[in-house]
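> with the input below, show me the fold.
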Amino acid sequence: MRKKTQLIHGGITGDERTGAVSVPIYQVSTYKQEGVGKHSGYEYSRTGNPTRFALEELIKELEGGHAGFAFGSGMAAITAVLMTFNQGDHIIFTDDVYGGSYRLVSKVMNRFGIEASFVDTSSIENIEAAIIDRTKAIYVETPTNPLLKVTDMKKVSKLAKSKGLTFIVDNTFSTPYWQNPMEDGADIVLHSATKYLGGHSDVVAGLVVVNSQQLAEDVHFVLNSSGGVLGPHDSWLLMRGIKTLGVRMEEIESNTKEFVEFLQGLPEITNIYYPGLESHPGHEVHKQQARGNGGMISFDVGSGKKADQVLRNVKYFTLAESLGAVESLISVPAMMTHASIPADRRTELGITDGLVRVSIGLEDIEDLKEDFLEALRK
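Alright, predicted model coming up:
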């Protein structure tokens, strides 16, 4: 089954009892049992819900995994995965990881004795050098947020397997339409499904896919114990969004390529970060492991003052924290998504005050170019 077909016909479709084409929203908290311990497979909606299960089966198939799990947010999904580790365990993370992930690891999970090192995972040598005897996992974003660095997943997988480590990939930027990390050896794949998978700025959700029964049991135990599950209505909304993921990602891909070409012609713009550019350091690796380049672009406008001017004057780019929506979004990572990272650390990484991140949407590309240019030169 090809991707566009799988997005619509994958997982559990419709309702056999009524013939409904759409999976029903099972807005229910508990289920009648025939006797003590005798139930239809559902006993309490924190543990399992039919609508949520349909979504979990869909993402499992889209990523080619063993089992899927749906959480109340991307951060809840990441938290659950990290909670499968133990006190004293050490995890290697991509250095310019999403600010919320950095905050979770450095300000919350460290309280429970889970340690982390942040390295540039685009270099396999950096990862290897960071491994210690207590290292249990390697966690990467590829492409990263916001500098769009690319990590060679096959190389990391080979290293992880040789050391007995769990390989975790945040696939939010590429989505399963463009990239499937499990094909390159990932053990766990994460999504902030709030972004491209939902696609309409109307649902907050997180998804996890694992490649083994043991990992499935570990993640489900945390999900059931901590309770950060996705509700049935949001599960239904997310499935509805996923049905159009293919057509959205292809149109976004086309718009983004044209917007990058437009940026290259502007003398005010420097340091364009986009894996589709041949000049991008990770271009060749990304081309080998992904089918598309996505809709995320970061670039420098020169200063925080100039960035503020642009953000104040755009009309069709929405100033917002998120990404992956039908509407184009714009942000300054240093002041927004990555503000939780200390200023000196942001400088070290290259997340300058003038760095602007855009998520290209489905508007007419000529309107987007005209809008940005007017705001830049106002």
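> please make it C-alpha for all contacts and neighbour counts, starting now.
Noted.
> please enumerate the strands of the stretch 201-350 of the chain.
Listed in chain order, the strands of the stretch 201-350 of the chain (DSSP state E, counting those that start in this stretch) span 206-210, 270-273, 296-300, 318-319, 329-331.
> burial check on residue 213, number of neighbours?
For residue 213, the tally of surrounding residues (other C-alpha atoms under 10 Å) stands at 11.
> kindly report the same for residue 261.
For residue 261, using other C-alpha under 10 Å, the count is 11.
> what's the spacing between it and residue 283?
Taking C-alpha to C-alpha, to the nearest Å as the measure, residue 261 falls 16 Å from residue 283.
> I'd like the structure of this one too, to check against the first:
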Amino acid sequence: MRYGTKILHNGNETDPNTGALSIPIYQVSTFHQEDIDRPGKYDYARSGNPTREALERTIAALEGGTYGYAFASGMAAVSSVLAIFRPGDHIIAAEDLYGGTYRILTRFFCEFGIEVTFIDATDVNAIEKAVRNNTRALYLESPSNPLLKITDLGAAVDIARRHNLITIIDNTFMSPYFQRPLDLGIDISIHSATKFIGGHSDVIGGLVVTKREDLAKKIYFVQNGYGAVLGPQDCWLLHRGIKTLRARMEIQQQSADKIARWLKNQPWVEEVFYPGLESHNGYAVHAAQATGAGAVLSFKTVTEKVAKSIMKNVKIWSVAVSLGGVESIMSYPVKMSHASMPEEERRRLGITDTLIRLSAGLEEVEDLMEDIEKGAILV
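The predicted structure follows:
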């Protein structure tokens, strides 16, 4: 079965009780037990819910995994995965990652004795050099947020296996449609399902997938113990969103590619970051480990004034936090996704006041480019 068909036919699309072509919303907190000595599959909805299970099994199938877990948000998913580690453990993390992940690592988990070292993950030698005796995991994003840096996942996995490290990746930007890290040897894949999985800017959720039974047991223990589960209505919305994943990702990627190539030729643009461009430093590596470049790109304008003029004057683009919706979203990382990162760290990484992140939606791409240009030429 080809992947586009598998999105719609993976064994979780039909209600087994009625044959309905949409899994019902089981809006329930608890379940009657016919025999207390032989409890049924479901007992309390925090521990399991049929609607959530259908979503979890679907994302597991689409990621090439065995076990899937749905959480109340992307950060709940990230935090729950990090919660499987113990005081004294050391984690190596990519330095260019989502600001919320940076914040939770440096301001929350550090308080519980978990150490972290941030490295340039595009340099696999940096990963090797950062390994300590107490290192337990390698946390990656590829493409990274917001500069779209690429990590050689196969090489990273090889290093991690030599040192018995758990490999974790935030796969939000690519979605399983364009990149399936578990097939490359990654142990745990995380999604902010709020983004491309849901695809309509109407639900917040997080998803985690693994093939490893030992890790699955730990993640489920945290999910059930913390209780940061995704409610059945939101699970249903994500399940519905997945059904149009192929169509959305294909069109949105086409638009992102056209916008990136157009931006490269504009006099008010200093630099464009998009792994689909042949000039991108990680172009060849990304092409070897993913089937597409995705719908997210970033660019730097020649001045901060140009950047702010664009964001102030656009009419079609939504200026907002988040990405991955059917509407095109323009974001300002220094004030939005990476506002929690210290200014000196942002500057060191190149996250400047001139940087704009784009998430291409389903509008006509010519209208999107014209909308950006109108704001730029007003300066």
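> TM between them?
The TM-score (TM-score structural alignment, normalised by the length of the first structure) is 0.99; 378 aligned residues with a C-alpha RMSD of 0.9 Å.
> re the thing from before, out of the strands of the stretch 201-350 of the first structure, which comes closest to residue 142 of the first structure?
Residue 142 of the first structure sits nearest to strand 296-300 of all those, at 11.9 Å, using C-alpha to C-alpha.
> tell me where the stretch 1-150 of the first structure has helices.
Counting by DSSP state H, counting those that start in this stretch, the stretch 1-150 of the first structure has helices at residues 3-9, 50-63, 74-82, 99-103, 124-130.
> so which elements touch the last one?
In this structure, helix 124-130 of the first structure packs against strand 115-119, helix 153-163, with contacts taken as 3 or more C-alpha pairs under 8 Å, 6 or more residues apart in numbering; DSSP states H and E.
> just put those in JSON lines and tack on distance to residue 269 of the first structure.
Converted to JSON lines, those look like this (distance: least, C-alpha to C-alpha, whole Å):
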{"stretch": "strand 115-119", "distance to residue 269 of the first structure": "27"}
{"stretch": "helix 153-163", "distance to residue 269 of the first structure": "31"}
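> make TSV out of these and add mean neighbour count.
Shown next, in TSV, are these (neighbours: other C-alpha atoms under 10 Å):
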stretch	mean neighbour count
strand 115-119	19
helix 153-163	18
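> among those, which is nearest residue 337 of the first structure?
So among these, strand 115-119 is nearest, using C-alpha to C-alpha, at 17.6 Å.
> output the residue interval of the second structure matched by the closest one.
Strand 115-119 of the first structure corresponds to residues 115-119 in the second structure, going by TM-score structural alignment.
> centre of the chain to that stretch, how far?
Here the centre of stretch 115-119 of the second structure is set off from its chain's centre by 20 Å, with C-alpha atoms, centre = their mean, to the nearest Å.
> that stretch vs the first structure, mean deviation?
Its matched residues in the first structure lie on average 0.7 Å from stretch 115-119 of the second structure after superposition (mean C-alpha distance after the TM-score superposition for the first structure).
> so what touches that stretch?
Stretch 115-119 of the second structure is contacted by residues 88-95, 105-106, 109-110, 126-127, 130 when judged by C-alpha atoms under 8 Å, 6 or more residues apart in numbering.
> just those: which are in strands?
Among these, the members falling in strands (DSSP state E) are 90-94.
> in TSV, list those along with neighbour count and distance to residue 209 of the second structure.
Conversion of those to TSV gives the following (neighbours: other C-alpha atoms under 10 Å; distance: C-alpha to C-alpha, whole Å):
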residue	neighbour count	distance to residue 209 of the second structure
90	23	22
91	25	19
92	25	20
93	25	19
94	23	20
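> tabulate the residues you listed (CSV), appending distance to residue 151 of the second structure.
Listed next are those as CSV, based on distance: C-alpha to C-alpha, whole Å:
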residue, distance to residue 151 of the second structure
90, 20
91, 17
92, 13
93, 12
94, 9
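> and the helices in the stretch 251-379 of the second structure, which stretches?
Under DSSP H, counting those that start in this stretch, the stretch 251-379 of the second structure gives helices at 283-289, 304-313, 343-349, 365-376.
> those helices: which one's closest to residue 164 of the second structure?
That would be helix 283-289 among these, by C-alpha to C-alpha, at 22.3 Å.
> in the first structure, what range does that closest one match?
Taking TM-score structural alignment, helix 283-289 of the second structure hits residues 283-289 over in the first structure.
> which other residues reach the matching stretch?
150-153, 179, 184, 275-278, 293.
> is it true that residue 211 of the second structure touches residue 69?
No - contact criterion C-alpha atoms under 8 Å: residue 211 of the second structure and residue 69 do not qualify, at 11.9 Å.
> out of the two, which sits in the more crowded spot?
Higher neighbour count among residue 211 of the second structure and residue 69: residue 69, with 24 against 21, using other C-alpha under 10 Å.
> who are the contact partners of that one?
Residues near residue 69 of the second structure by C-alpha under 8 Å, 6+ apart: 56, 207-209, 219-220, 223.
> ok, it to residue 13 of the second structure distance?
On the measure of C-alpha to C-alpha, residue 69 of the second structure and residue 13 of the second structure end up 17 Å apart.
> number of nearby residues for residue 302 of the second structure?
15.
> list the contacts for residue 43 of the first structure?
30-33.
> ok, so of these, who is nearest residue 332 of the first structure?
Set against residue 332 of the first structure, the nearest of the contacts of residue 43 of the first structure by C-alpha to C-alpha is residue 30 (44.0 Å).
> just give me the neighbour total for that closest one.
14.
> try the one 5 residues further on
Counted with other C-alpha under 10 Å, the burial measure for residue 35 of the first structure works out to 7 neighbours.
> go on, residue 367 of the first structure?
Counted with other C-alpha under 10 Å, the neighbours of residue 367 of the first structure add up to 13.
> what does residue 268 of the first structure give?
13.
> isn't it right up against residue 306?
No - the criterion here is C-alpha under 8 Å, and residue 268 of the first structure misses it with residue 306 at 9.9 Å.
> thinking again about what came up before, ok, average deviation of the match of helix 283-289 of the second structure from the second structure?
Following the fit onto the second structure, the mean deviation recorded for stretch 283-289 of the first structure is 0.2 Å by mean C-alpha distance after the TM-score superposition for the first structure.
> before we move on, the earlier item: Serialize the contacts of residue 43 of the first structure to JSON lines and add fields for distance to residue 330 of the first structure.
JSON lines is the format used below for the contacts of residue 43 of the first structure (distance: C-alpha to C-alpha, whole Å):
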{"residue": "30", "distance to residue 330 of the first structure": "42"}
{"residue": "31", "distance to residue 330 of the first structure": "44"}
{"residue": "32", "distance to residue 330 of the first structure": "48"}
{"residue": "33", "distance to residue 330 of the first structure": "50"}
